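Q: quick one, what's the 3D model for this:
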Amino acid sequence: MKGGSKVVVEPHRHEGVFIAKGKEDALCTKNMVPGEAVYNEKRISVQNEDGTKVEYRVWNPFRSKLAAAVLGGVDNIWMKPGSKVLYLGAASGTTVSHVSDLVGPGGVVYAVEFSHRSGRDLVNMAKKRTNVIPIIEDARHPAKYRMLVGMVDVIFSDVAQPDQF
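A: Now for the predicted structure:
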C-alpha cells in the first residue's frame, strides 16, 4: 500500500483506530514511533495540508483478535486515547503495539506475558514505546505483579492456557 495522494485515512468509529482507503481498505493505527515497524507490518505515510506527515501502521486482523473484532463490528473495545489497559497474554507484542498506538502517549498498556521467549520480544518492543510496561509473569497470579499495575480502565485477556476460565 503506497502512501501519498492515492490513500485517504479516515477515523474509524472506535476512537484511535483508522481506515486507510486505497486500492484495498485496511485497518490501521497512528504510529506512536514513526519510522519504526514492530513486526514488519506495512506503514502508510500521509501528508497533511500544513506539510506535516503522519504515519499509520496497518493492523492485520489475521494476526490480532482485537483487530478482527473491530472489523467484525464489535460494539465497543473500551479503549481510546488516554486509556489505561491491562493486557493479559501479550505474547511478543504484536497487538500490544497497536493498543499502544491507540491509547497514545497519554495512556498506558500493562502487558503481561508468561513465556520468557515471547517476553524478550515484548521487552524489546517496549523499549521504543514508552507507554508499554512489560511484565513477565503468570497472568493467572495477579498477586505477583499487582504492585506494578496502577488502576486500569480496561482488562483485555488474550490468554491461551488449559486451565483458563
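Q: contacts, neighbours, all on C-alpha from now
A: OK.
Q: give me the nearest residue to Gln47, chain neighbours excluded.
A: Closest residue to Gln47 apart from its sequence neighbours, by C-alpha to C-alpha, 6 or more residues apart in numbering: Lys53 at 4.4 Å.
Q: and the one you found, what does it touch?
A: Taking C-alpha atoms under 8 Å, 6 or more residues apart in numbering, we find Lys53 in contact with 45-47.
Q: are any of those buried, and if so which?
A: 45-46 (16 or more other C-alpha atoms under 10 Å).
Q: select from the contacts of Lys53 every entry located in strands.
A: Using DSSP state E, 45-47 are the members of the contacts of Lys53 that sit in strands.
Q: next up, for comparison:
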Amino acid sequence: MSVSSSEVAKAEPLPEGSWASSAARRRNMQAIRSRDTTPERKIRQLVHAQGARYRVSTRPLPELRRTADMVFRSAKIAVFIDGCYWHGCAEHYVPPKTNPGYWSDKVARNIARDRDTDQKLKTAGWLVLRFWEHEESDACADKILAEVRNRRRIS
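A: As a prediction, this is how the structure comes out:
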C-alpha cells in the first residue's frame, strides 16, 4: 500500500512550538542548504581557477557571529552570495502563501541583519561584495578577482 506525502504530513506531529505549517514543509525547509549552494560553488570554482585563495563560510570578524561565503582576509574582502528568497531579491522574491506572517517577517529580519553586517564590516575596514544567486557566475567572479587584485595592490 502506497502512502502519499500529505498522509505522511498528517501522521507526523509537529514539535511543540514549531514554526512550520506542516511536517512536510518542515522537512523541505530543513533540507535547504545554508552553505555550498550551487551558485556559491560555481563562483568559488571560477575564482579559485584564477589563483585566488580564500576561506569558505567563515567569520570575517571573530567577534561578529555571522559568516561570509568567501573571505579574503589579507585583502579584507567579504563575499556574500544571497539567495533570492531568503534575502528578499526585488526581482524574484515571492511572498509565501502559507504562514506568510512568519516567513515575510523572517525575510525582513534577514535583510536587516544583512545591512547591519555590511555596516559593521565597512566600519572595520572591510569591503563587502554581495551578489544574488541569479547573477551570472562569470561576472561575479570577475568582480571579486578585480577587487581582490586592487586591494592587494594598494596595501
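Q: what's the TM-score for these two chains?
A: The TM-score (TM-score structural alignment, normalised by the length of the second structure) is 0.27; 68 aligned residues with a C-alpha RMSD of 4.8 Å.
Q: which among the ones in strands among the contacts of Lys53 of the first structure gets closest to Val112 of the first structure?
A: The nearest member of those to Val112 of the first structure, counting by C-alpha to C-alpha, is Ser45 at 30.9 Å.
Q: for the residue nearest to Gln47 of the first structure, give its distance to Lys128 of the first structure.
A: For Lys53 of the first structure, the distance to Lys128 of the first structure (C-alpha to C-alpha, to the nearest Å) stands at 20 Å.
Q: buried residues, the helix or strand hosting Glu7 of the second structure. List them.
A: Glu7 of the second structure belongs to helix 5-11 when assigned by DSSP states H and E. Judged by neighbour count (16+ other C-alpha under 10 Å), helix 5-11 of the second structure contains these buried residues: Ala9.
Q: from the contact counts, what lies against it?
A: When contacts are defined as 3 or more C-alpha pairs under 8 Å, 6 or more residues apart in numbering; DSSP states H and E, helix 5-11 of the second structure packs onto helix 23-30.
Q: thinking Phe72 of the second structure is in contact with Ser57, fair?
A: No - the criterion here is C-alpha atoms under 8 Å, and Phe72 of the second structure misses it with Ser57 at 11.2 Å.
Q: so those two - more neighbours on which side?
A: The neighbour count for Phe72 of the second structure versus Ser57, taken as other C-alpha atoms under 10 Å, is higher for Phe72 (20 against 17).
Q: having no further points to raise, I will conclude here.
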